[in-house]
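A.B. asks: got a structure for you, letters missing:
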C-alpha cells in the first residue's frame, strides 16, 4: 500500500497536468503557431459532479479524480488450508490473523478448512508461515487471473443486439451480465406483463444507481410473500445470475403462482459494476471512508441486529468492515425502509450468496439458534433434497445454523429479518461450488446452479403456504 502522502502527491500532479492541458487546448492556435486540436480527456481521468454546498444554488460543480487502475491477479493462487482433528483451534487462530491483516484475502472457511487468495509476492511468506504452524494446504486454483479471463466468454455486441431485437431484452443465462442488462430485463417484464410484474426503485446506491425490486404476483388474495435478493457481495456473480433465472421462471409460470415475490437481483449495484470494470474480486459497496484511504462497507455486516459483533471489523480497509453504524449505507437503509413501508404478508427472506453449497439459518451473530430452529432445519433439509435432484449434478448442500456451520458474522440480513421483521423462514443460501472455482465460477455453470436456486425457492414457497 502506498503512503498517503505519495498518493496525494500523485493526484496533485495528475490534476495539475490536466488543468494545463485544458488551458493549452483552448489557447488560439495562431498564438502557439500550430494546428488547433480537440481536447480529449484521458481514460485515467474521471470528471465527477460534486455536491453543491449552497442549498438553492443551481451551479454544477465539477471535479477531477484519477481513476482506479484495473486490478489484475497475475501469479495469484487460491489455497485450501486444512487442519487435523487436534488443530481446529490453531486453524481458527490463523484465520483470525488472516482477517486482522487482510493478507492473504479470506474467501471462505469452516471448522476444518479455510480458502485464501494468495498474491504472487505473498506465496513464499505464507508458505513458510503455514509450515511453521504445521498446517497443510493444497493449491485449488493454480492461476487465478487465467480463471478470471476464462470465466465469462461474453456474447459479442452483434449477438447481444440480435438477442435484444428478437426478445426485447438482452438477458440470457449462458454468460454473466452487466447491471444495465439486468435492469433492462426487469423493465421489459414490467412493460410486457403489467398484470403480473411491476418494478420500483426502493432507493439509490452510494454512487446513485437505482436499487430495483420487481414484484411478481397474479393478485391472489392473502397470498404469502417471499423476499429474494442477490448480489449483496459484489464478486458473487452467480447470485444475480441465479436470481434473474428465478425471475424468468416465475413470470413464465405466473398463472400457477400461489405466492407474491419481491425480488432485488443486485443489492450492491456499485460493487457489482466495479467487479466488471476494475476489480473482479471486489466484495463491498463503494462508500468512501472518511479519514481512511480505503473504500467500501460489507453490506452483509451492516444490518441493524447485533451490529458490530463477532465476525466484523471496525477497520475500513478490511473486507468485513461493518460501516460506521447499523444501516449506515444507503443500500441497506433502502431495504429497511422498504419493509417498514410494505404491507405484504412476508413469510420468507431468502438471500443468495456464493460459494460453498450451504443452506444457513439464524443466528449468524453467535453459535445460538432461534426457538423455532427445528422448523428451519426441517425445511432446510427439504430444500437440500430438492436441490440434489434439480441441477443434474447431485449437488450436496449442507444445512445448519450460520455461526456453527460456517462462522460467526454479526449484522447479517437474515438475522435482522428473523429477529426484527419476525419473518419465519430466513435463509442465506450459498450457491455453487465447493471450491474448485470459488467466486470465479465459469458461466457454463449458471443454468444448472440457477435450477438449484429455483428448487430452493419452490420448497420454501410450499412451506410458506402452510403458515
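C.D. replies: Right, received. Where do you want to start? Predicted model only: the values in this text are computed from it and were never measured. Numbers count the residues shown, from 1 in each chain.
A.B. asks: From now on I want contacts and neighbour counts done on CA atoms only, so please keep to that.
C.D. replies: OK.
A.B. asks: Kindly check the end-to-end length of stretch 134-149 for me.
C.D. replies: Chord length of stretch 134-149, first to last residue, is 34 Å (Cα to Cα, to the nearest Å).
A.B. asks: contacts for it?
C.D. replies: 72-83, 91, 130, 280, 435-437, 440 (Cα atoms under 8 Å, 6 or more residues apart in numbering).
A.B. asks: Pull out the buried positions in it.
C.D. replies: Residues of stretch 134-149 classed as buried: 135, 137, 139-141, 143-145, 147-148 (neighbour count, 16 or more other Cα atoms under 10 Å).
A.B. asks: Same question for stretch 97-116.
C.D. replies: In stretch 97-116, counting by 16+ other Cα under 10 Å, buried: 99, 103-116.
A.B. asks: repeat for stretch 68-82
C.D. replies: 73, 76-82.
A.B. asks: what are the ranges of the strands in the stretch 351-467 of the chain?
C.D. replies: 358-361, 398-401, 425-431 (DSSP state E, counting those that start in this stretch).
A.B. asks: For the first one, which helices and strands make contact with it?
C.D. replies: Meaning strand 358-361. Applying 3 or more Cα pairs under 8 Å, 6 or more residues apart in numbering; DSSP states H and E, one finds that strand 358-361 contacts helix 373-390, strand 398-401, helix 402-405, strand 425-431.
A.B. asks: Next, the distance between the ends of stretch 389-406.
C.D. replies: Using Cα to Cα, the two ends of stretch 389-406 sit 24 Å apart.
A.B. asks: Residues contacting it, please?
C.D. replies: Under Cα under 8 Å, 6+ apart, the answer for stretch 389-406 is 109-111, 357-369, 377, 380-381, 384, 387-388, 408-409, 448-452, 455.
A.B. asks: Please compare the first structure with the one that follows:
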C-alpha cells in the first residue's frame, strides 16, 4: 500500500511539473569584467523574456540568466555581438527539475514515514507540512512556543508565526523577527527558517542564551501561494499569485513595501518578475508583514529576512547608494555573521548595503523594517546557490541550513550584546 501511495504521488508530481516543465530552457553564466559590460547587462535585463537570477556588482562575479528555447539563438547573438563571454551551465533545465522534484517527493514520503515531526531537513516540504510542524511544536512545548495565524494569503492560506521564548513568563521582551519565502522559488530560505526554529525550540539547552532576554518571532513562509505554485505548476515562479492585470499574475512582494515604493529597481509592467504592485501594500501578504513589524514598535531590535541566492549579508539602503547615518550598527552585526560562517565552513559572505553590493531596488522589507518600523538592525541574508541557483538538491539542504544557523546565531548574539 505504501509503495502504491509513493508511485501515485510521484506520478502526480510529474503531471504537476508538466504545467510548466522548462523543457529546453538553458541557464547561462555571463562574464562582465568591466563597468561598461555590467551596465550593458542591466540594459539587457530589462527584456522580461530573460530571467536574470542575479546581478552582482563585483567584476569577478558572473551574472546568471535563464532563457527559454525560442530566445536562445537571439540571446547568444546578442552576447557575441557585444563580446560578452558566457558559458552554458544548464543545457536543459526541465530535465534537471523533473529529476529533482521526483527525488524530493520520494524523500518527503520517507521522512514522513520515519520522522516524529512533519518536516525534516532531508527534503523541501509543502506549506501545509510547515504549518503542521509549527502546531506540533506549540503542542509539545506549550510553555515556550506560541503559534498564531497572522492572516490569510490571497488564496486563503494561513500565514502562521511562531513565537519562541524561554518560558519564564516575562512579557515585553525585546524581539528578533525573522521571515523567509518572500520570493516563491527560493525554497532554501523557508528551510533555513525552519532550522532556526528547530534549534531554538528542540535544541533549547544549547541555545538558551539567545532566549534569556529576547523572544523570537518567525514567519517561515511569507508567500505561501507562490511557494505552493512552485511545487505544483512552475518551479521558477517568483511572485505572489494575486492577479496583477487581465493577463498576468503576481507582484514582487519585496518591491511592495511602502518605503520609497517604486522609485527605483522595480517594474510597472504587471508581467515582470519585479512588478512593484498596483499600489504599495497591494498584496495581503505584505500587509501581514507590515502589521507584524509595526506591532513590535519599540521591542523589535533585529529584523532578518532570508532569501537566496548569493552569499550576501545586506543592509539598508536598497533604494539609494547612500548609507544610513548609523550603518555601522548593521555592518557590525552582519560582519559577525560572515566571520562565524567563514570560521565554521570557509564559505565567504559579502557584506554591505543592498544597492552598493548588488543593485538598487526600492520597496523592500528590510528598508521598511529599518526606516519605518524602527528596527535598529535590519539585514537580508542571501543563502548560497544550489543546483543551478534556486534549486539546491536535497543533499545540500542540511549543510546549507546548518551553515546559515551558524551565521544567524552569531548575528543574534551581537544584537543581544548591543541592545
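C.D. replies: Cool, got the structure. Since the model is a prediction, treat every value here as computed from it, not as a measurement.
A.B. asks: care to give me the TM-score?
C.D. replies: TM-score of the superposed chains, computed with TM-score structural alignment, normalised by the length of the second structure, equals 0.89; 391 aligned residues with a Cα RMSD of 1.9 Å.
A.B. asks: related to what we said a few turns ago, in strands, which of the buried residues of stretch 68-82 of the first structure fall?
C.D. replies: Among those, the members falling in strands (DSSP state E) are 77-82.
A.B. asks: Would you reformat those residues as TSV and include distance to residue 353 of the first structure?
C.D. replies: Converted to TSV, these look like this (distance: Cα to Cα, whole Å):
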residue	distance to residue 353 of the first structure
77	22
78	19
79	21
80	20
81	22
82	23
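A.B. asks: of all those, which comes closest to residue 65 of the first structure?
C.D. replies: Proximity of those to residue 65 of the first structure (Cα to Cα) peaks at residue 77, which lies at 31.9 Å.
A.B. asks: The closest one -> the second structure?
C.D. replies: Structural alignment (TM-score structural alignment) places residue 77 of the first structure against residue 26 in the second structure.
A.B. asks: Also residue 387 of the first structure?
C.D. replies: The pairwise alignment with the second structure assigns residue 387 of the first structure to residue 341, based on TM-score structural alignment.
A.B. asks: same check, this time on residue 179 of the first structure
C.D. replies: By TM-score structural alignment, residue 179 of the first structure lines up with residue 127.
A.B. asks: Helices along the stretch 51-200 of the first structure, start to end?
C.D. replies: Along the stretch 51-200 of the first structure, counting by DSSP state H, counting those that start in this stretch, helices occupy 88-101, 123-132, 144-151, 157-167, 179-192.
A.B. asks: re the thing from before, with residue 66 of the first structure as the reference, name the closest of the strands of the stretch 351-467 of the first structure.
C.D. replies: strand 425-431 (36.0 Å).
A.B. asks: matching residues in the second structure for the closest one?
C.D. replies: The aligned range for strand 425-431 of the first structure is 377-383, by TM-score structural alignment.
A.B. asks: got it, and stretch 302-317 of the first structure?
C.D. replies: Using TM-score structural alignment, stretch 302-317 of the first structure pairs with 256-271 in the second structure.
A.B. asks: what does that stretch rub up against?
C.D. replies: By Cα under 8 Å, 6+ apart, stretch 256-271 of the second structure touches 48, 244-245, 247-251, 255, 274-277, 279-283, 286, 290, 319, 359-365, 367-368, 371-372.
A.B. asks: That one: which residues count as buried?
C.D. replies: Buried residues in stretch 256-271 of the second structure (16+ other Cα under 10 Å): 256-267, 269-271.
A.B. asks: what's the farthest-apart pair in these?
C.D. replies: So, those by Cα to Cα: farthest apart are 259 and 271, at 22.3 Å.
A.B. asks: coming back round to it: OK, contacts around the match of residue 77 of the first structure?
C.D. replies: 66-69, 72, 88-93 are the contacts of residue 26 of the second structure under Cα under 8 Å, 6+ apart.
A.B. asks: How much space separates it from residue 18 of the second structure?
C.D. replies: Following Cα to Cα, the distance that separates residue 26 of the second structure from residue 18 of the second structure is 17 Å.
A.B. asks: where exactly do the strands run in the stretch 201-350 of the first structure?
C.D. replies: Using DSSP E, counting those that start in this stretch, strands in the stretch 201-350 of the first structure cover 210-216, 225-230, 260-264, 346-354.
A.B. asks: Could you export those as JSON lines, including distance to residue 171 of the first structure and mean neighbour count?
C.D. replies: JSON lines is the format used below for the strands of the stretch 201-350 of the first structure (distance: least, Cα to Cα, whole Å; neighbours: other Cα atoms under 10 Å):
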{"stretch": "strand 210-216", "distance to residue 171 of the first structure": "15", "mean neighbour count": "23"}
{"stretch": "strand 225-230", "distance to residue 171 of the first structure": "16", "mean neighbour count": "24"}
{"stretch": "strand 260-264", "distance to residue 171 of the first structure": "16", "mean neighbour count": "25"}
{"stretch": "strand 346-354", "distance to residue 171 of the first structure": "19", "mean neighbour count": "25"}
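A.B. asks: Out of those strands, the one nearest residue 273 of the first structure is which?
C.D. replies: Of all the strands of the stretch 201-350 of the first structure, strand 210-216 comes closest under Cα to Cα, at 12.5 Å.
A.B. asks: Where in the second structure does the closest one fall?
C.D. replies: With TM-score structural alignment as the criterion, strand 210-216 of the first structure aligns to 158-164.
A.B. asks: now swap in stretch 134-142 of the first structure and tell me
C.D. replies: The aligned range for stretch 134-142 of the first structure in the second structure is 83-91, by TM-score structural alignment.
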